[in-house]
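[1] coords below, sequence missing:
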């Protein structure tokens, strides 16, 4: 049943233009609470119709409001912004409303020409931060709606913390309690995400989930029985399938395209180092040209960019995340409510990752999102922005800002320390009883590069632009271009081979011509850290593997997996210690962050320096006796939380390089906005794992015979 509050012209648009005979279930569930004015979290799969579910009631409200920008729509990727804006334009155009886009790939005139006429602006957190610092700040003064697409891609990153704060600053500027709506395909802890979204809002909130289940078949193969390129060739010959292949890395995508080319298959490559224009070209061709039936991509096509109907998804590499796996797998079968997934296993890590995926599929779980509620560096950054916008800090504005999720655990003492630091560093200034912008802030936001560094919270890359026939076709790390010999340098990019003709370090460009050989380049982006939930899922599968319904292992894959489990059998012990040559291995299966934390604890308590960690273990290499290490772990487990935090704080303040390395692992660059003592406190907060400390009390030493 269609909600009678919907404007009949809007109902007619979807009935006639889109030939909708009825609303989907998810739309029927979503429209009433949005019309009721509630904050909403919508959890539904890719291509389930969730964008329309949200936008139908939002547009209904926009028809009742005066002209002007009333809605900010956040999306994590520029390509997704372009795609969403195109889809929204089809809905708004019949009513004479405009959709604006605002991101870094657009010129000033392109942004302004639509934004000043727009009812909805599709953009990124960085762009809104930039608008706050510009003469166009009035664009944000009458916002009624804040919509966040693919919210899981934001929430526990620096961008997510920035976004949560920006929602409060929009509220402060406008004086309006905006209706907040977020959409996601995969969320393990929706209640916490709803808290993050609501912040200072006084509106009622509701979580809506899509209960419909699509049939999914997952076929697992080994590269030993058939290569992925040969497998694709067979599918293209024997079926009519449209196929999307996913690799976890850009190098693997390029490598696959080269293998396919050797078999006579021209497979376009879609990843972040391929230029925007080429990516758009690939998306449009794949959507409209029936002859192009396969493309290979990284996470750039993981989210909801419209590339038409996909029949099958092939995983060349398995991500170390159930959420990412399900997001990518969800690209297939949107029309038939049935999807076919093919997965290749090869190296040990792919087998580990498969075991984690199988366990979490069987349990029906995904990783928990863990946004920080004690983000001291961001507080410093946002106080600078808020002061610049408002002219001075006032108590009422701070009350709203501090209700943003990233600041809810920050006490008044730490707040005052942040404020004093900003004044000392001239980011802020005390003028009588007032706090205003300081000289360092004026200098920082006065130049293009400095302002960009302030607006964009994650570190930028060092990549060079690749120029072919006068046009940028992608980016490449300069390390690929260095060679100790006089040999010509060639590399693969976008599935084609290029030969380097000229390199300009000053301009960060490399001019190329077509080549006939080359290796896939290495990109030096940070890879995802494995969560504790996923690592423990792997351990669970190693102890007792369960094959979920719909998962089919080839004979070779089945034998490979069984052999792997036999050689890596895990016990029920939470934490075990064993000798290995001149080292002691502490096996935890606790994930990357927790094992880094354990390494830090051992260093701080013992002074041992030669320690390394991975997602499954910590290796102590200083020749320590296993009994001595075991006693040390038991002693750490008995410490009070404040005691261990104090030891860690002393260690990090005495070892600033270690502090810097840990902070950079968080993917941030806000350390200049807090004093060292608070940066230390923040880093310890982000890495601290109280449950792991408790598990240390049950650590067991094992012998080779035991294992």
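    Right, received. Where do you want to start? This is a predicted model, so every value here is computed, not measured.
[2] only C-alpha atoms from now on, for both contacts and neighbour counts.
    Fine.
[3] confirm that residue 657 sits in a strand.
    No - counting by DSSP: H, G, I helix; E, B strand; the rest coil, residue 657 is not part of a strand but helix.
[4] ranges for the strands of the stretch 601-707 of the chain?
    With strands called from DSSP state E, counting those that start in this stretch, the stretch 601-707 of the chain shows them at 611-613, 617-620, 700-701.
[5] put together CSV for the ones you listed, with mean neighbour count on each row.
    Below are the strands of the stretch 601-707 of the chain laid out as CSV (neighbours: other C-alpha atoms under 10 Å):
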stretch, mean neighbour count
strand 611-613, 18
strand 617-620, 24
strand 700-701, 16
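[6] got JSON lines for these, with distance to residue 356 too?
    Putting these into JSON lines (distance: least, C-alpha to C-alpha, whole Å) gives the following:
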{"stretch": "strand 611-613", "distance to residue 356": "19"}
{"stretch": "strand 617-620", "distance to residue 356": "16"}
{"stretch": "strand 700-701", "distance to residue 356": "24"}
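[7] pretty sure residue 43 contacts residue 181?
    No - look at residue 43 against residue 181 with C-alpha atoms under 8 Å: they stay out of range, at 11.0 Å.
[8] presented hereafter is structure B, for comparison with structure A:
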């Protein structure tokens, strides 16, 4: 947008970026104006200090029936009600389903106690009117108001300051927690208040390595410790962002009524911020939009909006570039088991973990955002998707916690118990020496890398027909001993590793950003492989397992 403005007025406009969560300030400076020799000035302040009041509360879920909410949710809801009433707060619940659960539970508690309701949901599926009514109520500060929300209130909406922040479920990124925390304690004499509610599953004979290591608790502590160190995730250095390019193409058509394809590519790509997009890719994108009746070409070659494109640009939501991560509905035998945000590319016959069981994917209906499941053998804990791709720095910090770290003072007693239990299991299994353990007839491996590398590993194993299940940063090799799993990995690295395009050839859910659904599949594959896979990290990990198996 800034580049288009400068082109229109034929003048360079100063660009200023402000943020409290930039992880790589030099990279941001490059992105801010990548096509100019103008000097960029970086100003970093170390004078501002702010107090933080923090507690991580731990819970343990009992076994629940299929499709039911975790048993810890009622206890969490009760604590939220007793501690948040009377003031304005934000409760971030990670998924729309959880938002609705807690908003309903807290409203019902208000009704049963005969007090006015102060708790209201806020997520992308609600009408614009309902969302704006809640935002105005928060802005007025006239009534105690707590919004139970997804990432919709994390940034970009001015609601003023709130008393405290509650994070339900394990936090997925440091920068996200910092953004959320920035909503609280904005006055110089006020501390920011953060409550994190973290549940683990009760250990039984079917429990996984992930559960036994109490990963939720250790990940939450890792995020907090990195927050204290002022480390934040760096900007995504992926080359492609076709979703935003689609928005700019449509915006350009709305502005001028039409354009020449070559001139549009020169404006947006050759001299603009989408410099990695080739003319061939741009042409392919335009053809894909035309096939979906978003744009069309007139007899003289001019590109104009088609009927569907006109409806998109005339909708109030068009200029918002971001959206809450899509959640998929999980269906078994026509019954809704629940919903979850999916970060990994999925294919038919893959396995996922949900509601205490392992499931096989029978079909993926992308247009309905539905995944049809059938039961598979084995048992695992419920799936808890956050929609975030976990950075490898968080996993490395988690490893440091397991190796040597005192129990943090900000954990309550149950969180302390879970923290110590996870560390003890890590030491008992000697996971500092080898990441693979035998678990009954299966073997399990823990991986201290980012989700981009773990996604790549799962795709590689699937490509070679190795039966695996992935949960968080663990992978289970089904019906394989530890030595057999190492042997399989050895054979893979001795052969030719498939290309990212081959790995993603049958993936169904590659759409991540707002306008990805309009992008041709080949471009989606190129985008995902460039932005979300880490082939080199995955290969290095496999080599390390084979040549240093202990």
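    Alright, I've got the coordinates. Predicted, not measured: the structure shown is a model, and the values here were computed from it.
[9] rewinding a little: looking at residue 43 and residue 181 of the first structure, which one has more neighbours?
    Higher neighbour count among residue 43 of the first structure and residue 181: residue 181, with 26 against 23, using other C-alpha atoms under 10 Å.
[10] please pull up the equivalent of the more buried one in the second structure.
    The alignment partner of residue 181 of the first structure in the second structure, by TM-score structural alignment, is residue 16.
[11] what helix or strand is residue 513 of the first structure located in?
    strand 509-514 (DSSP states H and E).
[12] which one, of the strands of the stretch 601-707 of the first structure, ends up nearest to residue 62 of the first structure?
    Proximity to residue 62 of the first structure (C-alpha to C-alpha) singles out strand 611-613 among the strands of the stretch 601-707 of the first structure, at 53.0 Å.
[13] which helices and strands does the closest one pack with?
    When contacts are defined as 3 or more C-alpha pairs under 8 Å, 6 or more residues apart in numbering; DSSP states H and E, strand 611-613 of the first structure packs onto helix 592-606, strand 617-620.
[14] so the spatially most central residue of the second structure, which of the three states?
    In the second structure, the C-alpha nearest the mean C-alpha coordinate belongs to residue 388, at 1.5 Å (C-alpha atoms, centre = their mean). Following three-state DSSP, residue 388 of the second structure is assigned to coil.
[15] report the buried residues of stretch 561-581 of the first structure.
    561, 565, 570, 574-579 (16 or more other C-alpha atoms under 10 Å).
[16] start and end of that stretch, how far apart?
    28 Å (C-alpha to C-alpha, to the nearest Å).
[17] all helices for the stretch 251-400 of the first structure, in order.
    For the stretch 251-400 of the first structure, the helices defined by DSSP state H, counting those that start in this stretch cover 276-288, 322-329, 348-363, 376-390, 395-401.
[18] mind checking how far residue 461 of the first structure is from residue 531 of the first structure?
    The spacing between residue 461 of the first structure and residue 531 of the first structure, counted by C-alpha to C-alpha, is 25 Å.
[19] the more surrounded of the two?
    More crowded of residue 461 of the first structure and residue 531, by other C-alpha under 10 Å: residue 531, with 21 against 11.
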